[in-house]
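Asks: Attaching a predicted model along with its sequence, questions to come.
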Amino acid sequence: MQDGAGQEKAGTVFIVDDDERVVHSLQRLLKLSGYAVTPFADARSLLGCAELPAAECVVLDLGLPDTDGLCVQETLLAMDTGPSIVFLTGRADVPSSVRAMKAGAVDFLLKPVEEEALLMAIEAGVQRTRGEREADRQKASVQTRLQSLTAREEEVLQHVVAGRLNKQIAGDLGTVEKTIKVHRARMMAKMGVRTVADLVRLVEYGR
């Protein structure tokens, strides 16, 4: 992500904590590290934010004034490729930390936190989110390409993926080999691949 001057940002981080001193300290640290930071004092403000889908990592307090941080985690997990979560709390609660980590939190850190540990956790969270979102974009691209195929091209694709030759496909579909070659060439072009191996990998990825 870039700021208004075009400068590359390290990532987009949301902070959810009702302690103003903690928020101020985190904002300063993260901004100095190149992150775009948005603070929230409670869960309602976070979940009602129109920019939430753009967040790549959420630094989340466990004990919020309006709800439990674990409940917020559940809501974020229900999003399509929601942001990664780093818990930062003053409560040394082992059951909560175990539950948070099992649900996919990047880390569960205690206040006061070491700056290096926090920055490492946030960086891991940002990279995880970016990887997941890129994978989703690629999968959607494959599915769009599959949907662009005609019914006959789809039939040919299934036969090609199964390892059948043009002559065999022609026999199965009741047509001539020349026609199959045409459909096959169009199908491969639409899928953006040149080899059967690439086609097989692409189809498997798009499922």
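Replies: Done, it's in.

Asks: switch to C-alpha atoms for all contacts and neighbour counts from now on
Replies: Will do.

Asks: Checking my notes, Ala105 in a helix, right?
Replies: No. Assessed with DSSP: H, G, I helix; E, B strand; the rest coil, Ala105 is coil; it does not lie in a helix.

Asks: Apart from its neighbours in sequence, what residue is nearest the spatially most distant residue from the centre of the chain?
Replies: Residue distances from the centre of the chain (CA atoms, centre = their mean) peak at Val176, which lies 44.7 Å from the mean C-alpha position. Closest residue to Val176 apart from its sequence neighbours, by CA to CA, 6 or more residues apart in numbering: Ala170 at 5.3 Å.

Asks: Over to Ile169?
Replies: Excluding its sequence neighbours, the residue lying closest to Ile169 (CA to CA, 6+ apart) is His159, at 6.5 Å.

Asks: do Thr67 as well
Replies: Ala43 (6.8 Å).

Asks: Quick check, the one you found in contact with Cys71.
Replies: No. Taking contacts as CA atoms under 8 Å, Ala43 lies outside contact range of Cys71: 9.3 Å.

Asks: ok now do Leu157, which residues does it touch?
Replies: Residues near Leu157 by CA atoms under 8 Å, 6 or more residues apart in numbering: 184, 187.

Asks: ok, it to His183 distance?
Replies: Leu157 sits 9 Å away from His183, going by CA to CA, to the nearest Å.

Asks: which residues in this protein form helices?
Replies: 20-32, 43-47, 69-77, 94-102, 115-147, 151-161, 166-173, 177-191, 196-206 (DSSP state H).

Asks: what does the second one contact?
Replies: Think helix 43-47. Under CA under 8 Å, 6+ apart, the answer for helix 43-47 is 16, 40, 52, 64, 66-67, 69, 72.

Asks: one more time with 6 Å
Replies: Helix 43-47 has contacts (CA atoms under 6 Å, 6 or more residues apart in numbering) with Phe40.

Asks: okay, now the one to match up with it:
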Amino acid sequence: MATEPVVHVIDDDDSAREALAFLVECAGMQVRSYPSARYFLESIATMNHGCIVTDVRMPEMSGVDLVGRLKELGVKDPVIVITGHADVPMAIQAMKAGVADFLEKPFSDHAILDAIRAALARQAGEEEADAEREGVKARIATLSQRETEVMNGLVEGHPNKVIANDLGISARTVEVYRANVMTKMKAASLSELVRMATIARLAG
């Protein structure tokens, strides 16, 4: 069972942080709050992943600096930054750095909750895609060199006879390797095998 995502709220303003954390909790989501970016960074090793909501202007480390640090650490959780009117250029800088969204104060409860839900939905989709890519790559790793060669021929659309000629083996032997490939890759059809091979190539 997958761990339920957590919304991490970071704001040095106690009242704003507590109000947002309460709102998120009332919306049925798990939440943790932090008084500074540095305090949050100290908790990364043990945190449950989900979505990060941070104020832009904070002492010691700004929201933009936090986004840069998270990228260095390889943290892929989506980040939503909250900004005052004067901080919009800073928020735009954060968007260029890869944050999921930014909201200008004052924002409605619906606006922040919608942004959080959208970020969590995208994160879930990306994690599912990552898991599928890793699964395909792991199955490809179980193929022998000859099975890999036959799979490549199939993916390129070549019939068994052409593959046999290219590899210097009989068409019957190609059929055996083809059956092995389909079994090891857990592919129910040739089109599914092509899709898997494409996923693996995109994953590098």
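Replies: Arrived safely. The structure presented is a predicted model; accordingly, all values stated were derived computationally and were not measured.

Asks: what's the TM-score for these two chains?
Replies: Scored by TM-score structural alignment, normalised by the length of structure 2, the superposition of the two chains gives a TM-score of 0.90; 200 aligned residues with a CA RMSD of 1.9 Å.

Asks: What lines up with the residue nearest to Thr67 of structure 1 in structure 2?
Replies: Residue pairing (TM-score structural alignment): Ala43 of structure 1 is matched to Ala37 of structure 2.

Asks: Just tell me what the residue farthest from the centre of structure 1 corresponds to in structure 2.
Replies: So, by TM-score structural alignment, Val176 of structure 1 is matched to Ser170.

Asks: One more: Ala135 of structure 1?
Replies: When structure 2 is aligned by TM-score structural alignment, Ala135 of structure 1 is paired with Ala129.

Asks: how many other residues sit next to that match?
Replies: Ala129 of structure 2: 13 surrounding residues under other CA atoms under 10 Å.

Asks: Same question for the one 10 residues further on.
Replies: Around Arg139 of structure 2 sit 15 other residues, with neighbours defined as other CA under 10 Å.

Asks: what does it align to in structure 1?
Replies: By TM-score structural alignment, Arg139 of structure 2 lines up with Arg145.

Asks: What residue, apart from its backbone neighbours, is nearest that match spatially?
Replies: Met191 (5.7 Å).

Asks: corresponding residue for that neighbour in structure 2?
Replies: So Met191 of structure 1 corresponds to Met185, using TM-score structural alignment.

Asks: Also Ser84 of structure 1?
Replies: By TM-score structural alignment, Ser84 of structure 1 lines up with Pro78.

Asks: So which bits of stretch 9-23 of structure 2 are buried?
Replies: Residues of stretch 9-23 of structure 2 classed as buried under the neighbour-count rule (16 or more other CA atoms under 10 Å) are 9-12, 17-18, 20-21, 23.

Asks: counterpart of it in structure 1, which residues?
Replies: Against structure 1, stretch 9-23 of structure 2 falls on residues 15-29 (TM-score structural alignment).

Asks: quick one: the counterpart of Asp93 of structure 1 in structure 2 from Glu147 of structure 2, how far?
Replies: Residue correspondence, TM-score structural alignment: Asp93 of structure 1 in this structure matches Asp87 in structure 2. Note on Asp87 of structure 2: its distance to Glu147 of structure 2, by CA to CA, is 57 Å.

Asks: now swap in Ala16 of structure 2 and tell me
Replies: Distance from Ala16 of structure 2 to Glu147 of structure 2, by CA to CA: 59 Å.

Asks: Kindly report the same for Glu126 of structure 2.
Replies: Using CA to CA, Glu126 of structure 2 is found at 30 Å from Glu147 of structure 2.

Asks: so what's Tyr34 of structure 2 closest to, chain neighbours aside?
Replies: Of all residues not flanking Tyr34 of structure 2 in the chain, Ile10 sits nearest, at 4.8 Å (CA to CA, 6+ apart).

Asks: Let me fix that, I meant to ask about Thr142 of structure 2.
Replies: Lys184 (7.3 Å).

Asks: Tally up the residues packed near the one you found, please.
Replies: With other CA under 10 Å as criterion, Lys184 of structure 2 counts 15.

Asks: now do Pro35 of structure 2
Replies: When counting by other CA under 10 Å, one arrives at 16 neighbours for Pro35 of structure 2.

Asks: same thing with Ile163 of structure 2?
Replies: The burial count for Ile163 of structure 2: 21, using other CA under 10 Å.

Asks: So it versus Ser189 of structure 2, what's the distance?
Replies: From Ile163 of structure 2 to Ser189 of structure 2 the distance is 18 Å (CA to CA).
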